[in-house]
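Q: Okay, predicted coordinates and the sequence, questions at the end:
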Amino acid sequence: MPSSLPGGQSAAHAWFQTPAGRAVVDAQASPVADALRQRPGQHWLWLGPGATAGPEDARGLRLAVAEGGWQGDIACSLPLPLPNESFATAVLQHAVPAGGEADALLAEVARILVPGGRVWMFVLNPLSPYRWRWRGTGLSAAEPLTWRRRLRRHGLVPDPVSQGVGPSWRVEAASPPQHGPGLRAAYLLQAEKRELPLTPLRQRAALRLPQGVPAA
């Protein structure tokens, strides 16, 4: 039986179990499935709201946002109790707990990803009219530029264009993801873990002595 953290799901993330919140999460089902299929035979991590079950794949770890951390097959908070460079894909679906530090989570994700591993991050869009439906819940939203800066700080190189997902205002099934966030309730931002190449040492130029001066 999955373990749980005291308090269970956070009050803020309980919004994703309301009809308005479910419409956002359900619209992300297809891209989440795409993410988990990207690296067959390699491990994936999926942090997200609610009790949505992951695929029957022993290589995956699905954890739900809870009060103070995440719960599922394990119950944990930061730092994640996972080995370095052990996952090829990380899905962060509205995964930062209320009051949690986004930078601390991204640092941990960068640590557990293999070089070339991918992050699929689903976040709320502060420019969407749908924001009035999560107003007062304690959920936070930020524009893509803010998240790109955070990702780069931890060696995660973001794709130049994000995808808008979910409804814009009505609580209904949304059309497929669109190019750019637009007015969609949320957007998908992908990034890749890249290691900085070692800089080769420059060879020093041979010392030229003026004519007539003997070398030592």
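A: Yes, it's here.
Q: contacts, neighbours, all on C-alpha from now
A: OK.
Q: Pull the number of nearby residues for Arg152.
A: By other CA atoms under 10 Å, 15 other residues sit near Arg152.
Q: Comparison target, given below:
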Amino acid sequence: MPAFEFSRQPDALAWFDAGRGQALLAAETVAAGQWLTLRPAQPALWLSPAPARPPVVLHGFSRQLWLWRHPDGFSGDLRCELPLPLPSEAFGSIVVQHVQEAGSATDLLGECARVLAPGGRLRLYTLNPLSPYRWRWRGAALRVRDAASWQGALRQVGLHPLAAGAGYQGPLLRGTAMAPHLSFNRFRAVCVLEAEKRVAALIPPAPARRRWNTGAAHA
């Protein structure tokens, strides 16, 4: 197994612990919970940047694993580092809230792709560098990218970005109001991307050609 290098940046995700960052995270959590209720058939993995536990939304069963990232790795339902000590293809849905913006994005998304089941979906919440709201997180040491860059990162680890699941949420400049539905306004604070794990279909064997056995003797 390749070695993983976990980027230790103590203050990278601290912006989400209070104030505007905390309010954005809380609003995202409501929207992500609504998304998960539409996908209850398989277990879900939820990765967040702060220790506030999201609600259990999958009918109250223990089918949701929650981890939050900190400078030493992850805590929550498990205490671990990358690579995640989780079986491959174990989750039908994954929510990632800004954890990738602290560094080690390729390793993190690669692990998400590994533990996501075929046909499973990943919802990625990212800060939008095109939004005027970016001045609110200026100096927070977050590694913020635009939507096209994150879509490329998802493809790099073998996931297929879905245009229908992409959109924007959050305020434009002031406040923290955030409707649960997606908007096409590219200047809102948060960009939401969705990707699917697809597996190439096996090529069936060529059908056998029918032919007469001309060497058979007649009765």
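A: Thanks, I have it. All figures in this text were calculated on a predicted structure; none of them were measured in a lab.
Q: Now the TM-score, please.
A: Once superposed, the chains reach a TM-score of 0.82 (TM-score structural alignment, normalised by the length of structure 1), with 197 aligned residues with a CA RMSD of 2.4 Å.
Q: burial measure for Ser93 of structure 2, as a count.
A: Neighbours of Ser93 of structure 2 under the rule other CA under 10 Å: 26.
Q: Quick check: which element contains the corresponding residue of structure 1 for it?
A: Mapped onto structure 1 by TM-score structural alignment, Ser93 of structure 2 lines up with Thr89. Thr89 of structure 1 is located in strand 87-93, with elements delineated by DSSP states H and E.
Q: what's the angle from the helix or strand following that strand to strand 87-93?
A: As assigned by DSSP H and E, the chain's next helix or strand after strand 87-93 of structure 1 is helix 102-112. Here helix 102-112 of structure 1 points in a direction 160 degrees away from that of strand 87-93 (axes from the mean of the first three to the mean of the last three CA atoms, to 10 degrees).
Q: Find me the equivalent region of helix 102-112 of structure 1 in structure 2.
A: Using TM-score structural alignment, helix 102-112 of structure 1 corresponds to residues 105-115 of structure 2.
Q: Tell me how far the matching stretch lies from the chain's centre.
A: In terms of CA atoms, centre = their mean, to the nearest Å, the centre of stretch 105-115 of structure 2 is found 9 Å from the chain centre.
Q: For that stretch, give me the average deviation versus structure 1.
A: Aligned to structure 1 and superposed, stretch 105-115 of structure 2 gives a mean residue distance of 0.9 Å (mean CA distance after the TM-score superposition for structure 1).
Q: List the contacts of the match of Ser93 of structure 2.
A: Ala35, Leu36, Gln38, Arg39, His43, Trp44, Leu45, Leu113, Gly117, Arg118, Val119, Trp120 (CA atoms under 8 Å, 6 or more residues apart in numbering).
Q: try Leu82 of structure 1
A: Leu82 of structure 1 sits next to Ile112 when contact means CA under 8 Å, 6+ apart.
Q: The same query, at a cut-off of 10 Å, please.
A: Neighbouring residues of Leu82 of structure 1 by CA atoms under 10 Å, 6 or more residues apart in numbering: Glu108, Val109, Arg111, Ile112.
Q: What is the neighbour count of Gly41 of structure 1?
A: Neighbour count for Gly41 of structure 1, taken as other CA under 10 Å: 12.
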